[in-house]
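In: the sequence and its predicted three-dimensional model are supplied below.
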Amino acid sequence: MLGRLPLTDEAAAGIRPHERTHPGPIEDRLRLARATKTNLSPIFALHPGDAVGPLTDGLGDAPPWGEARDADDTLHRLWRIADPDRIAAAQTALIGADLLIADGHHRYETARAYAEELGGAGEHRFLLALLVSLDDPGLQILPTHRLLAGISGTDRQGALRDTLIEHFDLEKISMEELAPPPGEGPLQLGYLDGFHGQPFRLTLKDQASADAVLPKGLRRLDTAVLEALILRGPVGLDDEAIASLEGLGYARSDDEARELVLDGTWDCAFFLRATPIAQVRELAAAGHVMPPKSTFFTPKVPTGLLFNPLV
């Protein structure tokens, strides 16, 4: 369901972010909002229950309001709902519900900043949002793998090697096994570097090493442990470096990460497990924020299906 969310303090209290944001991307999007006076892309928010079900009953029997194919040849269809009773039922179902931001943390913070910048009441006090049930069977979280540069031939190379040996059991594996198996046991990572070209499975030796450097809620979060023990440790990245991607990159697929290391674009890659939806809900409800790119919710709605004028 695509609709508008109010940007009031009361509404904001029920909207749960789960990833850190940074000033740079917010400022970029703020300039875009000032220039276009439009929400060009919705945030992706998850809600409990089935508020959308009553809205969509029977819609598939009617012709869509609009449709388009994207660059991947995926067909997207929109149905417009004008029945006030259906709209009211969905609104009632969502009253008091906590909404978890799945994607669009910077868009959300930008919308709030833009609303405060203009002040007063008006269309700028609303934000375009895609609302999806947490129980939707089509909802998935995929992992985002980490890529590092500036390691080879520096002191970081030896420091990284020593840290991996200290904190992880290393097992030689095949290229096809780089993606760690899903599960909630000890942290496991796939690792590949361009120095040796030999893939490894890394398994955390002692959970106490993560417990010592992370708050309780984040100690079992794979991306947080990787960031604390490796990215901030031997690699020496701080908040600014992580936010500005100084020597840090991301890859959506196993194949992409592997090829970017083997062709020398990046020095090494860490392959992660997907973060379970239940863990995301738990951390967001407790007020914890995760490292950037801890989740990749799919499927996503492409930009341009709907715009939300802010004037």
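Out: Everything's here; your move. Residues are numbered from 1 along each chain as shown.
In: CA atoms for contacts and neighbours, from now on please.
Out: OK.
In: give the buried residues for stretch 177-196.
Out: Buried residues in stretch 177-196, counted by 16 or more other CA atoms under 10 Å: 178-180, 187-194.
In: residues in contact with it?
Out: Residues from elsewhere that reach stretch 177-196, judged by CA atoms under 8 Å, 6 or more residues apart in numbering: 152, 198-204, 207, 220, 222, 254, 258, 261-262, 264, 266-274.
In: pull out the buried members of these.
Out: 152, 199-204, 220, 222, 254, 258, 261-262, 266-274.
In: next one for the comparison:
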Amino acid sequence: MVRIKPFRGVRPQKEYVDKIASPPYDVVNTEEARELAKDNPLSFLHVVRPEIDLDPSVHIYDERVYQKAKENLEKLIKEGYLVQDGEEYLYVYRQQMGNHIQTGLVACAWADDYFEDRIKKHEFTREDKEKDRIKHVYTTNANTGPVFLTYKAQQDVDSIIEEVTKEAPEYHFTSDDGVIHTFWVIRDKKIIDELKSKFEQIPHVYIADGHHRSASGAKVREWKKKENPNHTGEEEYNYFLAVYFPHNQLQILPYNRAVKDLNGLSKENFLKKVEENFNIEKTGVKSPSKVHEISMYLDGEWYTITPKSHILNDDDPVKSLDVYILQEYLLAPILGIENPRKSERITFVGGIRGTEELEKLVNSGDYAVAFSMYPTTVEQLMNIADAGQVMPPKSTWFEPKLRSGLIVHLLD
């Protein structure tokens, strides 16, 4: 069973929602956040990227950064821009990006579901990023950004949520990136109890995006549990903020790659080595149309490369991924990218930026070759999580991203 919990959300006053709601902390760097928020003191970037309000010499993991986040959150609440609901509710969050629409249930996830693997993972977390999020949650005493979870679509759950969305929304606005955000509050206790009961029948859910947020939410519970001699397990800190989307509504874009050099090889020798494990055809195709097709941009031309049968292993959920095949049979052995997490010779480009960005990088001369990938599917993600395995780094890019600041969960 999966436990979801209603909570007293801290939310923007309606007239300020479009000014407060911001991109999540992990899709903008400090400089981008500073630019986005410079003329907007209400932007939630002042909470999730609080270093923008400190001297640039201050390191992003400095204790002063977390204290500034706490100060900025408390200021938004004190001045009445954010207000806490008087009772515990569930919420519905819909996003529309072009023709794509996804509608999720906003609720609190139970830390024990994380530790006992009813919330399934498909990525390793990085220790420095995990510590950062733990300190942010602990210092602010709040989950300021939701974890993006998915569940195998349940018609009865989706039907309940669809009925909720027929009512007038609490918020409806379009963000700067053109995504339409609509938000409802579920105040009806009967509907809340029904949704809780339905989720108790779901054996597990999956982290789509937000492994560091979920790890921090669960591990802060452990900190607070140790500090509380009267811990019962029902305290608010036992839960963290999440949005649950049905799997068939998600949109995964490709996570593309560009490499700065050919590892000392000439173009001809590079292609010759690639041909040992891949079929190569000069096609002009910029985006692959199916699994096991990769588009490669080299010297102003687009090639389609397809793995030869001897390197395919479709029985293994990880080894069947195109990002794994590219890494193990081209990036590592030919281009010398042994550890893509740490190598400074490779960059990863989210599919939202398109193949034009790959062409731009290579045409500039700063990069030698780029690879346009077919997106990993939600089913592949779930198969890997079910097998207890992890994806290679930078395997998925979910769009649209969940806005931060639409709702906050306080830990007491």
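Out: Cool, got the structure. Bear in mind the structure is a predicted one, so any value in this text is a computation, not a measurement.
In: and the buried residues of stretch 177-196 of structure 1, which two are furthest apart?
Out: Leu187 and Gly194 (23.0 Å; CA to CA).
In: just give me the match in structure 2 for Gly24 of structure 1.
Out: Using TM-score structural alignment, the equivalent of Gly24 of structure 1 in structure 2 is Asp128.
In: helix or strand: which one has that match?
Out: helix 127-140 (DSSP states H and E).
In: again, but for Asn279 of structure 2
Out: Going by DSSP H and E, Asn279 of structure 2 is part of strand 278-282.
In: and the residue minimising distance to the centre of structure 1, how far is that from Glu10 of structure 1?
Out: Centroid check for structure 1 by CA atoms, centre = their mean gives Thr295 as the closest residue, at 3.7 Å. Going from Thr295 of structure 1 to Glu10 of structure 1 by CA to CA, to the nearest Å gives 26 Å.
In: map Phe296 of structure 1 across to structure 2 for me.
Out: By TM-score structural alignment, Phe296 of structure 1 lines up with Trp397.
In: so its match sits against Leu250, correct?
Out: No. Using CA atoms under 8 Å, Trp397 of structure 2 makes no contact with Leu250, being 10.7 Å away.
In: give me every residue that touches Glu379 of structure 2.
Out: Per CA under 8 Å, 6+ apart, neighbours of Glu379 of structure 2: none.
In: translate it into the numbering of structure 1.
Out: Match for Glu379 of structure 2 (TM-score structural alignment): Ala278.
In: that match - that's part of a helix, no?
Out: Yes. Assessed with DSSP: H, G, I helix; E, B strand; the rest coil, Ala278 of structure 1 lies in a helix.
In: assign a three-state SS to Pro203 of structure 2, would you?
Out: Classification of Pro203 of structure 2 using three-state DSSP returns coil.
In: counterpart of it in structure 1?
Out: Per TM-score structural alignment, Pro203 of structure 2 is aligned with Ala97.
In: now do the contacts for its match.
Out: Contacts of Ala97 of structure 1 by CA under 8 Å, 6+ apart are 14, 47-48.
In: which parts of the stretch 151-300 of structure 1 are strands?
Out: 168-172, 188-193, 200-204, 248-251, 268-271, 296-298 (DSSP state E, counting those that start in this stretch).
In: please tabulate these in a markdown table, including the columns distance to Asp238 of structure 1.
Out: Below are those laid out as a markdown table (distance: least, CA to CA, whole Å):
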| stretch | distance to Asp238 of structure 1 |
| --- | --- |
| strand 168-172 | 22 |
| strand 188-193 | 21 |
| strand 200-204 | 22 |
| strand 248-251 | 11 |
| strand 268-271 | 18 |
| strand 296-298 | 23 |
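In: the ones you listed: which one's closest to Thr56 of structure 1?
Out: Nearest to Thr56 of structure 1, of the strands of the stretch 151-300 of structure 1 and by CA to CA, is strand 296-298 at 20.1 Å.
In: so how far is the helix or strand following the closest one off the chain centroid?
Out: For strand 296-298 of structure 1, the succeeding helix or strand toward the C-terminus, using DSSP H and E, is strand 308-309. On the basis of CA atoms, centre = their mean, to the nearest Å, strand 308-309 of structure 1 sits 24 Å off its chain's mean C-alpha point.
In: same question for stretch 41-54 of structure 1.
Out: 17 Å.
In: end to end, how far does that stretch reach?
Out: 25 Å.
In: any buried residues in it, and which?
Out: 41-48, 50-52.
In: quick one, what contacts Arg273 of structure 1?
Out: 142-143, 179-182, 188-189, 222.
In: who's in contact with Leu128 of structure 1?
Out: Counted by CA under 8 Å, 6+ apart, Leu128 of structure 1 has contacts 2-5, 39, 41-43, 307-308.
In: where strands are concerned, which of the residues you listed count?
Out: Using DSSP state E, the members of those that fall in strands are 2-5, 39, 43, 308.
In: would TSV of these with distance to Asp83 of structure 1 be doable?
Out: Shown next, in TSV, are these (distance: CA to CA, whole Å):
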residue	distance to Asp83 of structure 1
Leu2	15
Gly3	14
Arg4	16
Leu5	19
Asn39	24
Ile43	24
Asn308	20
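In: hmm, back to that, just the buried residues of stretch 41-54 of structure 1 now: which is nearest Asp72 of structure 1?
Out: Ser41 (18.6 Å).
In: skipping adjacent residues, who's closest to the counterpart of the closest one in structure 2 in space?
Out: Under the alignment (TM-score structural alignment), Ser41 of structure 1 pairs with Gly145 of structure 2. In this structure, Gly145 of structure 2 finds its nearest non-sequential neighbour in Ser404, 5.2 Å apart by CA to CA, 6 or more residues apart in numbering.
In: distance of that neighbour relative to Pro307 of structure 2?
Out: Counting by CA to CA, the gap from Ser404 of structure 2 to Pro307 of structure 2 is 40 Å.
In: mind listing the helices for the stretch 201-350 of structure 2?
Out: 211-227, 267-274, 322-326 (DSSP state H, counting those that start in this stretch).
In: out of those, the one nearest Phe240 of structure 2 is which?
Out: helix 211-227 (5.3 Å).
In: buried ones in that closest one, by neighbour count?
Out: Neighbour counts over helix 211-227 of structure 2 (16+ other CA under 10 Å) mark 211-221, 224-225 as buried.
In: returning to what we had before: I'd assumed Asn143 was in contact with the residue nearest to Gly145 of structure 2.
Out: No. In this structure, Ser404 of structure 2 is not within contact of Asn143 by CA under 8 Å, at 10.0 Å.
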